[in-house]
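*Asks:* show me how the following folds:
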Amino acid sequence: MDPLFLAYSYFRRKKYEQCTEICTQLLEKNPYDQAAWTLKTRALTGQVYVDEVDVDEEGIAEMVMDDNTIAQVSRPGTSLKQPGTGRGAPSQGVRPMSQSGRPLSGFVRPSTQGGRPGTMEKAIMTPRTAHTARPVTSASGRYVRLGTASMLSTPDGPFINLARLNFSKYASRPNLAKALFEYIFHHENDVRNALELAALATEACQFKDWWWKVQLAKCYYRLGMYRDAERQLKSSLKQQDHVDTYLYLCKVYCRLDQPLTAIEVYKQGLEKFQGETTLMTGIARIYEGMNDMDNAVKFYKDVLNYDSMYVEAIACIATNHFYTDQPEVALKFYRRLLQMGVYNAELFNNLGLCCFYAQQYDMTLTCFERALSLAEEVTLAEVWYNIGHVALGIGDMTLAYQAFRLTLANNNDHAEAYNNLGVLELRKGHVEMARAFFQAAVSLAPHMYEPHYNWAALADQLGDLQSSYNAAKRAVDAFPNHVDSKELLKQLKHHFSLL
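*Replies:* Model (predicted):
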């Protein structure tokens, strides 16, 4: 069999390492073999390729050192950084929230689980929730680590010495230039050289190739030049309508914190590509990020009209039904995921909770046992935490205490478990232990109102009125609609006024 044909076969089947080995052997025999050179370039790119259309998670650097902020205080319903209380917005007393104020999504994806601290101190000191279990570094750091890892595939040095390349020569040859650009951008992560090649290639084709404009926008986006990226993407759309271009333009607007503009662009894309599920999912994600759950569920249901196997839409609709006191309906959606072949600890955990709240107790423990058998380290803590909640529901305080202890054994930063252990210790009369647990919960999750209120109530019982007042005030700040916190704060204000 012809070696080059075999290499192409490996490439089509995504067996990039075998493809690279054959191309290397061909290039050793003939270093000027352009077909083997191009194929090896594409194979090396395929090994480290990451689809950048999806929205990146903002790390500490992007959160704090943001040069694109226009207004410090945005209007309600116009910002993803400060989500308001939109229509159908869940209450924090019902649905858990992230540190930034967004409801936790039913489907883990970039930018849904990490918080958004307002200052560098909060970004460094505040640990992440149990869903991430690691600090979220900046996107640029991730690209550097990817580039370092990609060098392991070439122990004898880089395949292409970029410092010796004549980009003007390659820019005039489109077939070689496109493969070379993707290699530089994805494999080497050298944005400066990639930008130079894209600029020369765009000029060589007389600014008529929409693909090169999109690549220029990617380079500008990676460098933080979002307005330049926006101009290139808009110019590309004038020449060629493409779904990825719309998605990338919306990604730029989301990074600029202009969700309403992003929704308009998504809808313009739907006019060109009717029924495109990725565009509708993008709209639903933005509405969900702005706490407008009614519109989010509406677009998720539209997605299911075109693609009934879309896992993200099914999971998010199920989560919304669960937190709106419809566990039976949520159970149907989760069972649908199970029938589709989704088989993981998270799904069985959700099935167990739905069965418990739908009063199908015979299936509850079975689902949690299956979740425990499939769970990994971080997920295991969440499963034990939910088992503790089920134990509280049936009145088995011993099992609940053991489950919350096992939660902390698997994740020592689980603020909710600390809070619940404090409540159980307080019921046993262990005041000092309860105070320690509440303080740990407050330090780990200052955005939660429950540990603040519990600490305030405990301090009030002990006669430490100043600490009680401060804790009650923090509870009201975290959740303004909590009646007990407002009532306790009102009583303490009245007491201080009498003094």
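*Asks:* rest of the way, CA atoms for contacts and neighbours
*Replies:* Noted.
*Asks:* burial of residue 52, as a residue count?
*Replies:* 12 (other CA atoms under 10 Å).
*Asks:* hang on, it in a helix?
*Replies:* No: per DSSP: H, G, I helix; E, B strand; the rest coil, residue 52 lies outside any helix segment and is coil.
*Asks:* what's near enough to touch it?
*Replies:* Contact partners of residue 52, counting by CA atoms under 8 Å, 6 or more residues apart in numbering, are absent.
*Asks:* show me the contacts for the residue minimising distance to the centre of the chain.
*Replies:* By CA atoms, centre = their mean, the chain has its centre lying nearest to residue 110, at 2.2 Å. Contacts for residue 110 were tallied using CA under 8 Å, 6+ apart; they are 54, 55, 56, 57.
*Asks:* kindly recompute the last result at 6 Å.
*Replies:* 56, 57 (CA atoms under 6 Å, 6 or more residues apart in numbering).
*Asks:* show residues contacting the helix or strand hosting residue 264.
*Replies:* Taking DSSP states H and E as the criterion, residue 264 maps to helix 259-272. Residues from elsewhere that reach helix 259-272, judged by CA under 6 Å, 6+ apart: 250, 253, 279, 283.
*Asks:* go on, stretch 340-353?
*Replies:* 364, 367, 368, 371, 374, 375.
*Asks:* what about the second one, neighbour count?
*Replies:* The criterion is other CA under 10 Å. On that basis, residue 367 has 19 neighbouring residues.
*Asks:* for it, what are its contacts?
*Replies:* So residue 367 contacts 348, 352 (CA under 6 Å, 6+ apart).
*Asks:* next secondary structure after the helix or strand hosting it?
*Replies:* In this assignment (DSSP H and E), residue 367 forms part of helix 361-374. Remark: after helix 361-374, the chain's next helix or strand is helix 377-394, criterion DSSP H and E.
*Asks:* alongside the first, I'd like the structure of this one:
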Amino acid sequence: MDKMEPLYVALSLFRRRHYEKCIEVCTSILEKQPLDQTAWCLKMRAMTQRVYVDDLESEEAPTEDNFLDSNVVATAPRPGTSLKVRTSVVPVTSLGARPRTSTGRPISGVIRPGTQSSGSGSAIERLRMSRGATGQSARAVRLGTAAMLSQKDGPFIEISRLNLSKYSKHKGLSKPLFEYLFYHEGDIRNAMELTVLATQACEFKDWWWKIQLSKCYTALNLIRDAEQQIKSAIKQHPHVESYIRLIRIYLRLDQPLTATEVSKRALEVFPNDVSLMTEQARISEALNESQTSVKLYRSIVIEDAMNTEAIACIGMYHFYNNQPELALRYYRRVLAMGAHSPELYNNLGLCCLYSQQLDLTLACFQRALDLATDPLIKADIWYNLSHVAIAAGDIALAIQCLSVCLSANSMHAEAFNNLAVLQHKTGNIHLARAYLTSAERVHQPMALPETIANINMLMNI
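*Replies:* Alright, predicted model coming up:
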């Protein structure tokens, strides 16, 4: 029986997402035929897909000083027009008591782009910090073929030998090569150079290259240049991804109202698109427009009944509107969909507590503690367990839960505040003052309003 063609085997492995085996087969083909462009391109795509991360769902805005940012329009924007305004007074709405993070963002329990601290592990920082070839080889050889010749112990592609001008004119190789440079190597400089050459080669008629150029500009924090490229791409070919990237650009520029207008225009072109409605709902939620946000989330659930984020946010809305029974239904729906996380069981425990289903409350919190590995998440769970103890009337147990919370997270301002209140109830005035002072110190520059009120009360005692 004859053996199957190796290239066909590699293609089959690539379609089934067995990228490691596909790379091995392509490597064996290239050892026999080093200039086989088909195997070279397939290996390049397999290596890219192996490390590919959807930058739309993992994009993190870098934290930079405003005086170095040339995109800052106003240092004191009007209320309701900025996502970066930090105020200690929350507008009086139905969600007025909703907790917020240390950055001022309402807690939703759903990880979204831009909600995590952008450190060295974020996608943009990874692209910035990754090694990239900055020098060009001076050897007078055939650059187009020398780049394809890879050594066994060396890199797959000698980036310094790449003739980008030649590859930019090859429609079958230019796009996979860009993705390899951008995602696998993290070489923004050469990726952007290839993008510019390919855009010129296609006479500025290919919208895909303009989107890739905007990604390079965004990675280099050239936000205005990226905005122009995306607008030009949308004029040539309206696409959902293009609109989402334009919305993210305006959010990076701290222009949520403009981002909302872009999302409305996009929904006119793509009616009832889930991803566009999700972006608009997130913006409304960040602007404290809870009614508009939950309306959009309900529309999302109608279009996609398995959308975890929309279901969780609707449940959160009902919980903070004193409807824990309805919130419990939504969180149980998320649990039935197969999601198992400490945050979900924590929310289920709180819903059971406030809906008087006390037999399930401790079981949910026990499950949340078993699944929690992050100390910050464990601290929040112990903080919520203190409310269970307070509801049962056990002040000593509540103090112990808050102490365990502080042992896991020594910067938990709410735990300090509640410990001060409990110590005041037990008659320890001096200890209560110390805890309130600690709460005010760790929650700067946006101190808790209730903490300030409690300090003023104790100072008068």
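*Asks:* ok so, going back, pull up the aligned stretch in structure 2 for the helix or strand just after the helix holding residue 264 of structure 1.
*Replies:* The first helix or strand that comes after helix 259-272 of structure 1 along the chain, using DSSP H and E, is helix 277-289. When structure 2 is aligned by TM-score structural alignment, the counterpart of helix 277-289 of structure 1 is residues 274-286.
*Asks:* and the matching stretch, how far from structure 1 on average?
*Replies:* Aligned to structure 1 and superposed, stretch 274-286 of structure 2 gives a mean residue distance of 0.4 Å (mean CA distance after the TM-score superposition for structure 1).
*Asks:* list the buried residues of that stretch.
*Replies:* By neighbour count on 16 or more other CA atoms under 10 Å, the buried set for stretch 274-286 of structure 2 is 274, 276, 277, 278, 279, 280, 281, 282, 283, 284, 285, 286.
*Asks:* thinking again about what came up before, pull out the buried residues from the helix holding residue 264 of structure 1.
*Replies:* 259, 260, 261, 262, 263, 265, 266, 267, 269, 270.
*Asks:* dump these to JSON lines, plus distance to residue 212 of structure 1.
*Replies:* As requested, the buried residues of helix 259-272 of structure 1 are exported to JSON lines (distance: CA to CA, whole Å):
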{"residue": "259", "distance to residue 212 of structure 1": "26"}
{"residue": "260", "distance to residue 212 of structure 1": "27"}
{"residue": "261", "distance to residue 212 of structure 1": "24"}
{"residue": "262", "distance to residue 212 of structure 1": "22"}
{"residue": "263", "distance to residue 212 of structure 1": "25"}
{"residue": "265", "distance to residue 212 of structure 1": "21"}
{"residue": "266", "distance to residue 212 of structure 1": "22"}
{"residue": "267", "distance to residue 212 of structure 1": "24"}
{"residue": "269", "distance to residue 212 of structure 1": "20"}
{"residue": "270", "distance to residue 212 of structure 1": "23"}
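*Asks:* in stretch 318-328 of structure 2, what's buried?
*Replies:* 318, 319, 320, 321, 323, 324, 325, 326, 327, 328.
*Asks:* and the second one, how far is that from residue 390 of structure 2?
*Replies:* By that I understand residue 319 of structure 2. Using CA to CA, to the nearest Å, residue 319 of structure 2 is found at 19 Å from residue 390 of structure 2.
*Asks:* the first one too?
*Replies:* Between residue 318 of structure 2 and residue 390 of structure 2 the distance, using CA to CA, works out to 23 Å.
*Asks:* now the fifth one
*Replies:* Counting by CA to CA, the gap from residue 323 of structure 2 to residue 390 of structure 2 is 20 Å.
*Asks:* now the fourth one
*Replies:* In this structure, residue 321 of structure 2 lies at 21 Å from residue 390 of structure 2, with CA to CA as the measure.
*Asks:* which helix or which strand is home to the alignment partner in structure 1 of residue 440 of structure 2?
*Replies:* Matched to structure 1 by TM-score structural alignment, residue 440 of structure 2 sits across from residue 442. Per DSSP H and E, residue 442 of structure 1 falls inside helix 431-444.
*Asks:* could I get the buried residue list for that helix?
*Replies:* 431, 433, 434, 435, 436, 437, 438, 439, 440, 441, 442, 444.
*Asks:* and what of stretch 194-202 of structure 2?
*Replies:* Quick answer for stretch 194-202 of structure 2 (16+ other CA under 10 Å): 194, 195, 196, 197, 198, 199, 201.
*Asks:* structure 1: which residue goes with residue 326 of structure 2?
*Replies:* In structure 1, the residue paired with residue 326 of structure 2 according to TM-score structural alignment is residue 329.
*Asks:* equivalent analysis for residue 234 of structure 2, please.
*Replies:* In structure 1, residue 234 of structure 2 lands on residue 237 (TM-score structural alignment).
*Asks:* separation between the closest residue in space to that match that isn't next to it in sequence and residue 225 of structure 1?
*Replies:* Closest residue in space to residue 237 of structure 1, ignoring its immediate chain neighbours: residue 245 at 7.0 Å, by CA to CA, 6 or more residues apart in numbering. From residue 245 of structure 1 across to residue 225 of structure 1, the span is 17 Å (CA to CA).
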